[in-house]
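S.K.: Please find the sequence and the predicted model below.
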Amino acid sequence: MKDKTIPSVKKVVKEKKEIEVIKTTDVSGKPKEIRMKRLPYVWPVNGSVKREYGWQNGKFYPYIEINTHKGERVRNARDGVIYAINGNIYTGYTVLIEHPDGWSTEYGPLRSVSIKRGNKINRGDVIGKSENSLLKFSIRHYANTVDPLQYLPDAIAHLKPPIMLKERFSDLIRKVKYKRPDLYLLTAYTAGPESTGKTPNHPLYGITACGKRVKDWYTVAADPQVGFGTVYYIPYFKDKPNGGIFVVEDRGSKIKGKHLDVFMRSLRDALRFGAKRDQPVYILGKIKM
């Protein structure tokens, strides 16, 4: 039941709704535009993600853990109202903030807080200071948790670098440049229901067909005839963190023949990428899975 001592977020917070126009292409190569509401969130602290959201080793984590420093200032991710402050100076505080349209965020543990229950708080305002070197951060829509990395900007910049294969295959890359490439259709997918039909609370959310967790700038889905562990070099991505090298870890019902589906963390990034036809692709070899 809603606590009547807390002011209604609808009355207190007047959030400007901005529309983002994503220009992309479909599989036929025709340009199209997709209109989406711009994400209103910012990162609570500036650090890399140590633990991602979802199922890991048989346990479900409804939050992400962000590396930070003890005593680091923690900021509010979105305009809202302070709904609850739980805990104490000995155990650390957890702060729950209510946002418009049924959304809420939670932060903890904090060693101190600089806000009061019921106060309006703007995006980027300081909530308090971190209790230790890890901050747990979660986003909910009503009673359901969601993956924060789908809503925070530039999520990939906060993730650990992928397993790098550039050094191992650098000589091969130099050699294949003189060979004739195969031409492929390139598309992109996410771990979400738009691509896989799985919601974040599904035990196989983010798990590939070979049983491994999807990885940015690493995982690619290929035809079932292509073995897991096959390494592709895609020059289109040569300036990305992986140097354009991807490993086959997944399948897709529509991925047949010379068609590769690259995993991307963000739905927006996948939509922006769209489909790229007749892209040069090289097979470099195979690694153990």
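M.R.: Happy to help now that I have it.

S.K.: contacts and neighbour counts: CA atoms only from here.
M.R.: Fine.

S.K.: From residue 37, how far off is residue 81?
M.R.: Residue 81 sits 21 Å away from residue 37, going by Cα to Cα, to the nearest Å.

S.K.: Now stretch 182-189: buried residues?
M.R.: Using 16 or more other Cα atoms under 10 Å as the test for burial, stretch 182-189 gives 184-189.

S.K.: Stretch 126-143 too?
M.R.: By neighbour count on 16+ other Cα under 10 Å, the buried set for stretch 126-143 is 126-132, 134-140.

S.K.: Rebuild those residues as CSV, extending it with secondary structure and distance to residue 85.
M.R.: Below are the buried residues of stretch 126-143 laid out as CSV (DSSP: H, G, I helix; E, B strand; the rest coil; distance: Cα to Cα, whole Å):
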residue, secondary structure, distance to residue 85
126, strand, 14
127, strand, 10
128, strand, 11
129, strand, 14
130, strand, 14
131, coil, 14
132, coil, 18
134, strand, 19
135, strand, 16
136, strand, 15
137, strand, 14
138, strand, 15
139, strand, 16
140, strand, 17
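
S.K.: Serialize those residues to TSV and add fields for distance to residue 283.
M.R.: Output for these, formatted as TSV (distance: Cα to Cα, whole Å):
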residue	distance to residue 283
126	49
127	50
128	51
129	49
130	47
131	48
132	45
134	40
135	41
136	40
137	40
138	40
139	40
140	42
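
S.K.: still on that earlier bit, if you count surrounding residues, which of residue 81 and residue 37 has more?
M.R.: The residue with more neighbours, out of residue 81 and residue 37, is residue 81; 26 against 10, by other Cα atoms under 10 Å.

S.K.: Which of the helices or strands spans the more buried one?
M.R.: Assigned by DSSP states H and E, residue 81 falls within strand 80-88.

S.K.: cool, residue 272 as well?
M.R.: helix 267-273.

S.K.: Against which helices or strands is that helix packed?
M.R.: Judged by 3 or more Cα pairs under 8 Å, 6 or more residues apart in numbering; DSSP states H and E, helix 267-273 is in contact with strand 19-25, strand 182-189.

S.K.: try it against this one:
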Amino acid sequence: MVCTFCGAPSPEGAMVCSACVAKVRGELFFREWMVDPRSDLRALGSRSACLRIGPSPQGEVLLRKGSDPYLLLERTIQGEDHSHLPTILDQYLAGMGVGLHLMGDEQVPLRPKLKELLGIPERMDLQGERWGRALLRLGNILALSARDMARLPLGDPMRDEVFRERAAQAMGLYRRASAIPELEPIARANLAMLRHWGGEHEAAIAELRAVASSDDARLQLAKVYWDLGREDEAAEMVASVQDLEGAILRLRRGCP
């Protein structure tokens, strides 16, 4: 067999050579439909730094329309005062389209700085719910990448190894976020989705049923049922969601 990327010989059962596997392991890989070409346009309209001149009674950093949505985040990371970083990072990731609940149909822009953002939790350990929300969103990016990398034609042993490696990074962020009581159910639900993608379907269902007290968690459970071909159970779960039309659209979007 030959590598689909470079044409070099590849191991039996795999369509990617060892050299290209090494490159893939160091990158954030998403399937083509996962990449959102409109994200930057959306961010330019709602998530850019607002220049403030003079003192202000407001403690929170303001985000307004502007030309560079990453500018404020980059300067905050480089500065000595990181007190606003959790809020800015959380809002930046939300503007990219990364939700708190891991659904599997997210569309993420492949920005050059994204890998740098994923390295922030390794260098910093901040506090508060906003920090936990940012950890959840970063974990979701890693989880989505783990799922999509596992669908590359790497051969079973390498595919499992690549998935476990990337999934472990996501799990670490989820566990850190779960230390915040308000976010603990979301972290558990996201961990369950990751376990589902790793093949632990029944364990994932049991965990999601235990935390399915919100519409988002119920939709996550519906997506697991749908992936497994258990359409009646998926429909029953979707019927319990308040936004029925939106839930149906999300259930069908991003199906493998």
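M.R.: Cool, got the structure. Note that the structure is predicted; figures quoted are calculated from it, not measured.

S.K.: What is the resulting TM-score of the chain superposition?
M.R.: With the length set by TM-score structural alignment, normalised by the length of the second structure, the two chains reach a TM-score of 0.26; 122 aligned residues with a Cα RMSD of 6.6 Å.

S.K.: export the helices and strands packed on helix 267-273 of the first structure to TSV and tack on distance to residue 261 of the first structure?
M.R.: Output for those, formatted as TSV (distance: least, Cα to Cα, whole Å):
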stretch	distance to residue 261 of the first structure
strand 19-25	15
strand 182-189	5
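
S.K.: Which among the ones you listed is found nearest to residue 56 of the first structure?
M.R.: strand 182-189 (20.8 Å; Cα to Cα).

S.K.: Check which element follows that closest one along the chain.
M.R.: Moving toward the C-terminus from strand 182-189 of the first structure, the next helix or strand (DSSP H and E) is strand 219-221.

S.K.: Which residue, neighbours along the chain excluded, lies closest to residue 191 of the second structure?
M.R.: residue 171 (6.5 Å; Cα to Cα, 6 or more residues apart in numbering).

S.K.: Spell out which helix or strand contains that neighbour, please.
M.R.: Per DSSP H and E, residue 171 of the second structure falls inside helix 156-177.

S.K.: Of all the residues in the helix or strand following that helix, which ones are buried?
M.R.: Counting by DSSP H and E, the next helix or strand C-terminal to helix 156-177 of the second structure is helix 184-197. For helix 184-197 of the second structure, a neighbour-count test (16+ other Cα under 10 Å) marks 184-197 as buried.

S.K.: can you redo these as CSV with distance to residue 94 of the second structure?
M.R.: Compiled in CSV, those are given as follows (distance: Cα to Cα, whole Å):
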residue, distance to residue 94 of the second structure
184, 19
185, 19
186, 15
187, 16
188, 20
189, 18
190, 16
191, 19
192, 21
193, 19
194, 20
195, 24
196, 24
197, 23
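
S.K.: Strands along the stretch 51-200 of the first structure, start to end?
M.R.: 54-56, 59-61, 64-67, 73-75, 80-88, 92-98, 103-113, 120-121, 126-130, 134-141, 144-146, 182-189 (DSSP state E, counting those that start in this stretch).

S.K.: Make a markdown table from those and add distance to residue 275 of the first structure to it.
M.R.: Below are the strands of the stretch 51-200 of the first structure laid out as a markdown table (distance: least, Cα to Cα, whole Å):
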| stretch | distance to residue 275 of the first structure |
| --- | --- |
| strand 54-56 | 28 |
| strand 59-61 | 33 |
| strand 64-67 | 31 |
| strand 73-75 | 37 |
| strand 80-88 | 38 |
| strand 92-98 | 38 |
| strand 103-113 | 32 |
| strand 120-121 | 41 |
| strand 126-130 | 41 |
| strand 134-141 | 31 |
| strand 144-146 | 27 |
| strand 182-189 | 5 |
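
S.K.: Can you name the two of the buried residues of stretch 126-143 of the first structure that sit furthest apart?
M.R.: Most distant of those, by Cα to Cα, are 132 and 140, 23.4 Å apart.

S.K.: Wait, residue 169 of the second structure touches residue 142, no?
M.R.: Yes - contact status for residue 169 of the second structure versus residue 142: in contact at 7.0 Å, counting by Cα atoms under 8 Å.

S.K.: Break down the second structure into its strands, ranges please.
M.R.: 48-49, 63-64 (DSSP state E).

S.K.: Single out the most deeply packed of these.
M.R.: strand 48-49 (a mean of 22; mean count of other Cα atoms under 10 Å).

S.K.: who does that strand touch, helix- and strand-wise?
M.R.: If contacts are counted by 3+ Cα pairs under 8 Å, 6+ apart, strand 48-49 of the second structure sits against strand 63-64, helix 71-78.

S.K.: Just send those back as JSON lines, with distance to residue 121 of the second structure too.
M.R.: Output for those, formatted as JSON lines (distance: least, Cα to Cα, whole Å):
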{"stretch": "strand 63-64", "distance to residue 121 of the second structure": "23"}
{"stretch": "helix 71-78", "distance to residue 121 of the second structure": "12"}
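
S.K.: Nearest approach to residue 132 of the second structure belongs to which of the ones you listed?
M.R.: Among those, if distance is taken as Cα to Cα, the winner is helix 71-78, at 16.8 Å.

S.K.: where's residue 170 of the first structure relative to residue 245 of the first structure, distance?
M.R.: Applying Cα to Cα, the value for residue 170 of the first structure to residue 245 of the first structure is 10 Å.

S.K.: quick one: which of the two has more around it?
M.R.: residue 245 (26 against 12).

S.K.: Chain neighbours aside, what residue packs nearest to the more buried one?
M.R.: Using Cα to Cα, 6+ apart and skipping the chain neighbours, the partner closest in space to residue 245 of the first structure is residue 233 (4.6 Å).

S.K.: ok now do that neighbour, which residues does it touch?
M.R.: The contact partners of residue 233 of the first structure, by Cα atoms under 8 Å, 6 or more residues apart in numbering, come to 173, 244-246, 281-284.

S.K.: Quickly check those for the two that are furthest apart.
M.R.: The most widely separated members of those, counting by Cα to Cα, are 173 and 246 (12.7 Å).

S.K.: Give me the more crowded residue out of the two.
M.R.: Taking neighbours as other Cα under 10 Å, residue 173 of the first structure and residue 246 compare with residue 246 leading, 27 against 21.

S.K.: The more buried one: what secondary structure?
M.R.: Using DSSP: H, G, I helix; E, B strand; the rest coil, the structure places residue 246 of the first structure in strand.

S.K.: wouldn't it be in contact with residue 261 here?
M.R.: No - Residue 246 of the first structure lies out of contact with residue 261 (Cα under 8 Å); the separation is 10.4 Å.

S.K.: tell me, what's touching those two both at once?
M.R.: Counting by Cα under 8 Å, 6+ apart, the residues touching both residue 246 of the first structure and residue 261 are residue 220.

S.K.: coming back round to it: which elements pack onto the strand holding residue 81 of the first structure?
M.R.: Applying 3+ Cα pairs under 8 Å, 6+ apart, we find strand 80-88 of the first structure packed against helix 9-12, strand 92-98, strand 120-121.
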